[in-house]
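make a model of this:
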Amino acid sequence: MASEIHMPGPMCLIENINEQLMINQEALKILSAITQPVVVVAIVGLYRTGKSYLMNKLAGKKHGFSVGSTVQSHTKGIWMWCMPHPEKSNLTLVLLDTEGLGDVEKVDKKNDTQVFALAMLLSSIFVYNTMNKIDQEAIDLLHKVTELTNLLRERSSSDLDEVADSADFVSSFPDLVWTLRDFFLELEIDEQVITADEYLENSLRPKQGTDQTVQNFNLPRLCIQKFFPMKKCFIFELPSHRKKLAQLETLRDDELDPEFVQQVAEFCSYIFSHSKIKALPGDIKVNGPRLESLMLTYVNAINSGDLPCMENAVLALAQIENSAAVQKAIAHYDQQMGQKVQLPTETLQELLDLHRATEREAIEVFMKSSFKDVDRKFQKDLVTQLEAKQEDFCKQNLQASWDRCSALLQGIFGPLEEEVNQGIYSKPGGYRLYIQKMERLKKNYYQEPRKGIQRHA
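Sure thing, here's the model as predicted:
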């Protein structure tokens, strides 16, 4: 059961080996066992900015995701921790901690963007962790990856406006939670106190004007506003004296700044209460196997140099799930017909009625498990297979009837043939006795049950 997924700690989901993304097969086995809908929380940001600390708090643990204490980037690839949702029953919480962006040891900075985009594609809540304040560099980076997910198009269109305006498309995009660490500014505009959310909205507000400078300023903001209609901002004070930050995960709450402790608690409470199930266009809820399929499609696309496309991911998922739905329906048909049908049936109509009733059941089984069966392609394939099974049953029924009748005829009339060969009826009055015996044997034959459609042949 999905509710029994209790990972004692996180596991590497996607390894980043020589800046090539590799999926961990053991982690896939865990995902494939999650039958419940999943809430996927992914965090992305510069390395050494405390991402793993926040994810451990969401997991309700002091330790788990690796929290480094040096200038070296610690987390590599994407790490996963699955657990029952702490506040909502029948949901599984999947936490994804990503390696830090901007690692000076990396040769190819494109790899940063790939990890960033993959986390965005897989998540239903996307936590963007930055330092100190919202600046142009952070906005540009988020815009770059968000634009990269015009990659993430629901249909094969290069028109960003057309895609982004689709309510269906936006509904499958994650909610954005922007976290600002070691925040030092006063939350004020024009000497008016503002909230963290108002600070975020103001930072993303486009300017009036039509010149190129204004357009360049507005483009990333308009894109982010479009893709992330649901946005939330949290600010975090410096957790403790800087000398103690290297041991942050070992410090008790009473050793931390009370403001920071309260801010972390509010962050976790918001994530849990506003949990959004990962969904695909059409409000298709994602469970473990579907998340696994999406990840395989995206990673393969990234590694091959293609842009991961939502359309391709959904098509791949539909292929897998609908093929499985067809097999499930066929298995149901075979099981039910095996239980209901005793060959030979007395009439062809009896067999056809059983087939049609079981065919309806099989199609219902398929419909419950199918997923975006465009043009009813897979349902038509199912019906074709069921028609072939009906034809096969009819042939089996005919043969079973033939075999049954042949065996009865041999058993009932075989002794009469022996008597004829012995000349028992080659005497005066023998013909009358033969006719009487023949009529009696015919009566016996017709009284035998379940001879089927060949009984008069």
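
from now on I want contacts and neighbour counts done on CA atoms only, so please keep to that.
OK.

please enumerate the strands of the stretch 51-200 of the chain.
78-84, 92-98, 125-131, 175-181, 188-189, 192-193 (DSSP state E, counting those that start in this stretch).

all helices of the stretch 351-457 of the chain, in order?
377-421, 430-447 (DSSP state H, counting those that start in this stretch).

that older thread, which of the strands of the stretch 51-200 of the chain sits most buried?
Mean neighbour count (mean count of other C-alpha atoms under 10 Å) peaks for strand 92-98 among the strands of the stretch 51-200 of the chain, with a mean of 27.

next, the angle strand 78-84 makes with that strand.
160 degrees (axes from the mean of the first three to the mean of the last three C-alpha atoms, to 10 degrees).

what lies in contact with strand 92-98?
2-3, 34, 36-44, 51-52, 55, 59, 65, 75-85, 115-116, 119 (C-alpha atoms under 8 Å, 6 or more residues apart in numbering).

again with stretch 380-392
Counting by C-alpha under 8 Å, 6+ apart, residues outside stretch 380-392 touching it are 326, 329, 330, 352, 355, 359, 363.

how about a cut-off of 6 Å?
residue 326 (C-alpha atoms under 6 Å, 6 or more residues apart in numbering).

before we move on, what about stretch 201-213?
218, 221.

to compare against the first, here's the next sequence to fold:
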Amino acid sequence: MSGGPPPMPAPVCLIENTDQGLQTVESALNLLRSIQQPVVVVAVVGLYRTGKSYLMNRLAQQQSGFALGSTIESKTKGIWMWCVPHPMKKGHTLVLLDTEGLGDVDKGDEKNDAWIFCLAVLLSSTLVYNSRGTIDNQAIEKLHYVTELTDQIQVKSAGASEQDDDEMAEECEFVRFFPSFVWAVRDFTLERKINGRNVSDDEYLNFALQLKNGLSPKVMTYNLPRQCIRSFFPTRKCFTFPFPTAANNMSHLDSMAEADLDPDFRNVADSFCTHIFTESRVKTVQGGHKVTGSRFSHLVKIYVDTINSGKVPCLENAVVAMAEIENQSAVDEGFRLYVQGMENLKKNFPVDLESLSAEHQRASALATQEFLKRSFKDTEGKYMTQLQENVAKLYDQLINDNMDASEKLCRKLLSDLYAPMAGNIQQGIYAKPGGYEIYCRDRDAMVAKYRQDGKKGMKGEEMLEGFLQERSAEANSIMKADEKLTEADKQRAEAREQAAVQEQQAKVAAQRQKDLQRALEDEKRNQEERLRRMEEKMEEEKCLQREELDRALESKQKEWQEMMQKGFRDKVEIMSQEIEHLKKEKEKEADPGFFKKYLMPAAEVGKEKMQNSIIGSEESRPLQR
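This next block holds a predicted model:
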């Protein structure tokens, strides 16, 4: 499908882990830039040698691809990427990210591990945490990276208001932007029973994430990673996998046929893949904006560059930076379409203003449509204005070019048609009694032939007016020398000459007014359509913001109810404040004045400039003789 991922027979490295730090791989970014479809991004993290890569191969619906390895050495370094057509969502791309194992003894760099985990959270729409054995306290303690996210991720920029800088407000908004959380427990051998009752995988996870009452340092240490998982991630899901095969076959897992794997393992793996395919959402950024492969490439580079600079990645800054890149690209692509649309007409210059205006409206509408499709978060209409200014500037030039072509053609046409008359003058054909009548007959015939030519363009009548004015002295000279005419005849003829010139001037003015009126009416319709599309775009973005906040509120309210039932009054109070904060955010995002404040003025700028192009070129351009 157009805009989808190019064929990828195997994964590629997206982020290298080098001695100089984390580095993006340009060839992988270029691959992402070619993808214009929305992306569903699934990242897997976990301790090294826990079978993360096998799960990603299953999601890619391939037996091999991501390196599995058969020794205690970690095979995945940095972050590797595999882009495949989404198996269930037409027009979407599934981006699979396999991260290097956490806690690799050869690496021995806890800070590096923390940034790998942080990037997996920032980049994914679903985060899969892969572990072995059981979800006990030791397993959760190994997930300590989640407790460090508040120090590694900033929601709003440093210039935000004091209220927005409040730590509680920051942390409660993580749930708006963080991915869904899936815990995959590998080689699980225990019975899932709580108090003698069989429980589901999800109940098992929720039991493991239960908090303890109390404020002692020991209790707070116990609660912290659990509270972070519960508070930061909008949804939680668990899958417990039995051993896939006998221990002596584990090193050959990537080459084993499906039929040779344990049936229970296959069932869980199938359920896991189905859940990821059906429930994983499109990657979004702050404001609910959907991320395409192209946008995702910018996001990857922005976050990695920020980490390498020693700064903390900021969600708001990343979106602003990404929007600037994408919106400028949207302007360039929209303008390219406009130029392309006008090129064919330019080859046929000169044309009348009606044809030029009609083609301009069509190409301008395509440019606006393409811009709105690609752009997002153009909060003050800056980039829409830039596009309209570029279009207006080129249209102004095209009008001038069209007039130049019209003037050149008309001058040649008039010169060619007048040539026989010029020859007659040299031969003295009109310098005899009755010569003026012959001259007038020849001139009228010449004007008739000129008007019969249908490809004179915008300057046709104006150039004829100039020609008649230039020839008026010549006509008067021939008339006065004609001995056949009486003085009364000459006076009447002179009056007719003046009337003819004035009639042509009136015709030029009427045609100009008609052309202007038609062009401005066309532009008005184009403007109304542009405003309608812009309003639809703004409403679409508002809808995405509401969906983002609704998901966050739903998650927080569900957590609040559970805390109420468990008697965690202190946490209930904090969560009530968080819920109120999110509700206020929702009210603020619903402000209807944004469209009138920013986008309508932006569109009006385009309209004004377009009108100035037409009027300025038609009325202010001096007639070239």
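
any idea what the TM-score is?
The TM-score (TM-score structural alignment, normalised by the length of structure 1) is 0.86; 453 aligned residues with a C-alpha RMSD of 3.2 Å.

between the strands of the stretch 51-200 of structure 1, which one is nearest to residue 228 of structure 1?
strand 175-181 (6.1 Å; C-alpha to C-alpha).

quick check: that closest one compared with structure 2, mean distance?
For strand 175-181 of structure 1, the mean deviation from structure 2 after alignment is 1.4 Å (mean C-alpha distance after the TM-score superposition for structure 1).

got the angle between that strand and strand 125-131?
Calculated by the same axes, to 10 degrees, strand 175-181 of structure 1 forms an angle of 20 degrees with strand 125-131.

tell me the contacts of residue 460 of structure 2?
Here residue 460 of structure 2 is in contact with no residue (C-alpha under 6 Å, 6+ apart).

go again using 8 Å as the cut-off
Contacts of residue 460 of structure 2 were listed using C-alpha under 8 Å, 6+ apart, and they are 406, 407, 410.

ok, now how distant is the second one from residue 619 of structure 2?
Using C-alpha to C-alpha, to the nearest Å, one obtains 15 Å as the distance from residue 407 of structure 2 to residue 619 of structure 2.

the two - which one has more neighbours?
Each of residue 407 of structure 2 and residue 619 has its neighbours counted (other C-alpha atoms under 10 Å); residue 407 has more, 23 against 13.

and residue 436 of structure 2, what is it in contact with?
430, 475, 478, 479, 482.

how far does the host helix or strand of the fourth one sit from its chain's centre?
What it means is residue 479 of structure 2. Using DSSP states H and E, residue 479 of structure 2 sits within helix 460-481. Centroid separation for helix 460-481 of structure 2 versus its chain: 59 Å, with C-alpha atoms, centre = their mean, to the nearest Å.

where in structure 1 is the aligned partner of the lengthiest helix in structure 2, by residue range?
Identified as the longest helix of structure 2 according to DSSP state H is helix 487-566. Using TM-score structural alignment, none of the residues of structure 1 align to helix 487-566 of structure 2.

which elements pack onto that helix?
helix 174-177, helix 217-232, strand 289-290, helix 353-374, helix 460-481, helix 569-589, helix 600-619 (3 or more C-alpha pairs under 8 Å, 6 or more residues apart in numbering; DSSP states H and E).

in structure 1, what stretch matches the third one?
Using TM-score structural alignment, strand 289-290 of structure 2 corresponds to residues 284-285 of structure 1.

relative to structure 2, what is the average displacement of that stretch?
With mean C-alpha distance after the TM-score superposition for structure 1, stretch 284-285 of structure 1 averages 2.9 Å from its match.

which parts of stretch 314-327 of structure 1 are buried?
314, 315, 316, 317, 318, 319, 321, 322, 323, 325, 326 (16 or more other C-alpha atoms under 10 Å).

please narrow these to those residing in strands.
Among these, no member falls in strands (criterion: DSSP state E).

can I get those residues in CSV including distance to residue 97 of structure 1?
Shown next, in CSV, are these (distance: C-alpha to C-alpha, whole Å):
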residue, distance to residue 97 of structure 1
314, 24
315, 27
316, 26
317, 24
318, 28
319, 29
321, 28
322, 32
323, 33
325, 33
326, 36
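
between those residues, which is nearest residue 135 of structure 1?
Nearest to residue 135 of structure 1 among the buried residues of stretch 314-327 of structure 1, with distances taken as C-alpha to C-alpha, is residue 314, at 35.0 Å.

check the gap between the closest one and residue 284 of structure 1 for me.
10 Å.

sorry, back to before: ok, and the most crowded of the contacts of residue 436 of structure 2?
residue 479 (26 neighbours).

that residue contacts residue 490, correct?
Yes: counting by C-alpha atoms under 8 Å, residue 490 is a contact partner of residue 479 of structure 2 at 6.7 Å.
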